[in-house]
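**Student:** Prediction below, plus the sequence it came from.
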Amino acid sequence: MSPQNLSETNEKVALVRLASHIALWGNLFLASLKIGTGLLASSLAVLGDGIDSSTDVIIALMSLLVAGIIARPADRKHPWGHGRAETIATTILSFILFFAGAQLMLRAGERLFSLGDTRVPPPLVLVVTLCSILGKLFLAWSQMYLGKRANSAMLKANGKNMLGDVVISSGVLIGLALSILFHLPILDPLVAIGVGLWVIRAAISIFWEVNTELMDGNSDPELYQALFEAVRSVPGTVNPHRARMRRIAGLWDIDLDIEVNPELSVREAHHLASLVEQAIKERVDGVYDIMVHVEPEGEAESHPTEQYGLREGDEK
């Protein structure tokens, strides 16, 4: 890893730790407030909102653990470094959210079909839920802002989850207000079921996003276009092929083959490959490593159906 990438990694670790501490203590306060209020007021909607915030506490603890792992330098067992820990943690996060949402829906379903339950939550739950909305707005902003600065998929996913929490709490607030105003106890479990569905939807969305990185995929054709444009900008290099890009902790690991004049010396061909690497770094932000394989011009024609990577034109 280059000194520049090492500096970027250290800065990322510091930002992840800061965001994690903010999320940890903020969500711990909100979760305690909502779970306590939900139990005292017998409101499944508020209790479910609190359970959702408690999962954010677990996420924050996980983020702190991951920050320590990704800060470790590459070693013999992990020559690409430890950045994949963030991807794994984000995947675990999606499963935690999914099961929390499913558990809430089960409890709400039991309450919904429980005959004779006519309890209506007290007005206090409205004040608590409103405070939760304001607190979550701040926490969501902090995670998205620091996630963007750190280029952290985990923090961005957490910020997205917290924005979803704002929507959840807003729905809870409206449902509780209607329940209290019109004395409709059935609205409390119905709102709780809606909260559970929203949490499950967010979990599935996060899983599919991180799955692309976990499977070494890249769905952005513009990045490959920038890659091929970089090759075209270097005179003497042609036919970029077997191009592959994958993310490692927010940085790009890039492999590609190029062709050069077969009469060039090894030193001259290496110089052209170095120019291609520099041209790529000028066009693609956040490059972790680049591997440029040099072939004599016309060599790729003997392998028309290569199994791996993209040729120029495949990205369109």
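**Tutor:** Noted; the coordinates are in hand. A quick note: this is a predicted structure, and the numbers were derived from the prediction, not measured. Numbers count the residues shown, from 1 in each chain.
**Student:** Please make it C-alpha for all contacts and neighbour counts, starting now.
**Tutor:** Fine.
**Student:** Thought residue 49 was touching residue 34, still the case?
**Tutor:** Yes. The criterion here is C-alpha atoms under 8 Å, and residue 34 meets it with residue 49 at 6.9 Å.
**Student:** Show me which residues of the biggest helix by length in the chain are buried.
**Tutor:** If you go by DSSP state H, the chain has its longest helix at helix 3-41. Buried residues in helix 3-41, counted by 16 or more other C-alpha atoms under 10 Å: 8-10, 12-24, 26-35, 37-38, 41.
**Student:** before we move on, what about stretch 206-218?
**Tutor:** 206, 207, 210, 211, 213, 214.
**Student:** now the strands for this structure?
**Tutor:** Assigned by DSSP state E, the strands in the chain fall at 238-248, 251-260, 287-296.
**Student:** Which neighbouring elements make contact with the first one?
**Tutor:** Where contact means 3 or more C-alpha pairs under 8 Å, 6 or more residues apart in numbering; DSSP states H and E, strand 238-248 is packed against helix 187-214, helix 221-232, strand 251-260.
**Student:** Mind putting the ones you listed into CSV with distance to residue 113?
**Tutor:** Listed next are the helices and strands packed on strand 238-248 as CSV, based on distance: least, C-alpha to C-alpha, whole Å:
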stretch, distance to residue 113
helix 187-214, 9
helix 221-232, 50
strand 251-260, 50
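**Student:** And here is the other one:
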Amino acid sequence: MVASFIIILVGFQVLTSAFTSFFEGTAEAPDLIAAWTGFFSALIMYFVYRYNRNLAWKIKSHSVMAAAKDNLSDSWVSIGTAVGIIGSQFGLPWLDPVTAFIVGGLILKTGWDIFREASHQLTDGFDVDLIKEYNETICNIPGVKGINDLKARSYGNNIVVDCVITVKPTLDISTAHDISTRVEDKLMQEYDIYDVHVHVEPD
């Protein structure tokens, strides 16, 4: 959540600088070596972004994914800086503020995306499509007549599911327990869910 606010502030700062630069102009064009340094930095940050993004997918970490998006924003800033420097070298001073406007907009979008995902997770929001998949999987398990309730939430990097299934009222306790165990095992194995709590009710 804090990272998203920082990125948004950086985006506003880039846009403000671009606006100021557009009307004031630049007094001196930076050396071309600064542009190559910017491109090199952008390339390095892009590889860092790719590494952190893949790591986030592997360990299912929203925090690492937020860090990866922050790395991508750094890469955009470096590219924007390099393009602006090259533009000033070729007598195109307007290219710097225009590029800064674009980069600033991209950074703001990144910050907003991180904020939206963090807010969704903190309010126990969950992927609706995954809930539908869980529902279909549970209903296809023999012995399950229906689902009265199904909830899922993220617990750190893991997923926890709570559901209430209905079974035939004539079933004995042992059989009903076996059905609930099959539901738990199926969800945990098929979707790599950390923990599943199943409650059984007669229909």
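**Tutor:** That came in fine, so what should we check first? Just so you know, these numbers come straight off a predicted model, no measurement behind them.
**Student:** Out of the helices and strands packed on strand 238-248 of the first structure, which gets nearest to residue 172 of the first structure?
**Tutor:** Checking these against residue 172 of the first structure by C-alpha to C-alpha gives helix 187-214 as the closest, at 6.1 Å.
**Student:** and that closest one, how far from the chain's centre?
**Tutor:** 14 Å (C-alpha atoms, centre = their mean, to the nearest Å).
**Student:** One more: stretch 11-18 of the first structure?
**Tutor:** Using C-alpha atoms, centre = their mean, the offset of stretch 11-18 of the first structure from its chain centre is 15 Å.
**Student:** Give me the range in the second structure that that stretch lines up against.
**Tutor:** For stretch 11-18 of the first structure, there is no aligned range in the second structure, judged by TM-score structural alignment.
**Student:** measure the residue of the first structure most remote from its centre to residue 272 of the first structure for me?
**Tutor:** Most distant residue from the mean C-alpha position of the first structure: residue 263, 47.1 Å away (C-alpha atoms, centre = their mean). Going from residue 263 of the first structure to residue 272 of the first structure by C-alpha to C-alpha, to the nearest Å gives 13 Å.
**Student:** where do the contact lists of the two overlap?
**Tutor:** Residues touching both residue 263 of the first structure and residue 272 by C-alpha atoms under 8 Å, 6 or more residues apart in numbering: none at all.
**Student:** about what we covered before: and which of the buried residues of stretch 206-218 of the first structure is nearest to residue 55 of the first structure?
**Tutor:** For these, the nearest to residue 55 of the first structure is residue 206 (14.5 Å; C-alpha to C-alpha).
**Student:** just to revisit the earlier point, show me what the residue farthest from the centre of the first structure aligns to in the second structure.
**Tutor:** Looks like residue 263 of the first structure aligns to residue 170 there (TM-score structural alignment).
**Student:** Quick check: the counterpart of residue 188 of the first structure in the second structure vs residue 73 of the second structure, distance?
**Tutor:** Taking TM-score structural alignment, the alignment pairs residue 188 of the first structure with residue 96 from the second structure. From residue 96 of the second structure across to residue 73 of the second structure, the span is 17 Å (C-alpha to C-alpha).
**Student:** ok, residue 82 of the second structure touching residue 42?
**Tutor:** No. In this structure residue 82 of the second structure lies outside contact range of residue 42 using C-alpha under 8 Å: 9.1 Å.
**Student:** Now do the shared contacts for the two.
**Tutor:** Common neighbours of residue 82 of the second structure and residue 42 (C-alpha under 8 Å, 6+ apart) do not exist.
**Student:** So residue 228 of the first structure is in contact with residue 238, correct?
**Tutor:** No. Residue 228 of the first structure lies out of contact with residue 238 (C-alpha under 8 Å); the separation is 9.4 Å.
**Student:** So between these two, which is more surrounded?
**Tutor:** Set residue 228 of the first structure next to residue 238 and count neighbours by other C-alpha atoms under 10 Å: residue 228 wins out with 24 against 20.
**Student:** Quick one: map the more buried one onto the second structure.
**Tutor:** So, by TM-score structural alignment, residue 228 of the first structure is matched to residue 135.
**Student:** Pull the contacting residues for that match.
**Tutor:** By C-alpha under 8 Å, 6+ apart, the neighbours of residue 135 of the second structure are 147, 150.
**Student:** can you count the residues close to the residue lying closest to residue 150 of the second structure once chain neighbours are set aside?
**Tutor:** Distances taken as C-alpha to C-alpha, 6 or more residues apart in numbering place residue 163 nearest to residue 150 of the second structure, at 4.2 Å, with adjacent residues excluded. Applying other C-alpha under 10 Å, we find 21 residues neighbouring residue 163 of the second structure.
**Student:** which residues touch residue 163 of the second structure?
**Tutor:** 147, 148, 149, 150, 151, 196, 197, 198, 199.
**Student:** Farthest-apart pair in those, please.
**Tutor:** 148 and 196, at 15.4 Å, using C-alpha to C-alpha across those.
**Student:** Which one of the two is surrounded by more residues?
**Tutor:** Between residue 148 of the second structure and residue 196, counted using other C-alpha under 10 Å, the more crowded position is residue 196 (19 against 13).
**Student:** Identify the residue of the first structure aligned to that one.
**Tutor:** Using TM-score structural alignment, residue 196 of the second structure lines up with residue 290 in the first structure.
**Student:** for residue 159 of the first structure, what are its contacts?
**Tutor:** Here residue 159 of the first structure is in contact with 139, 140, 141, 142, 143, 144, 147 (C-alpha under 8 Å, 6+ apart).
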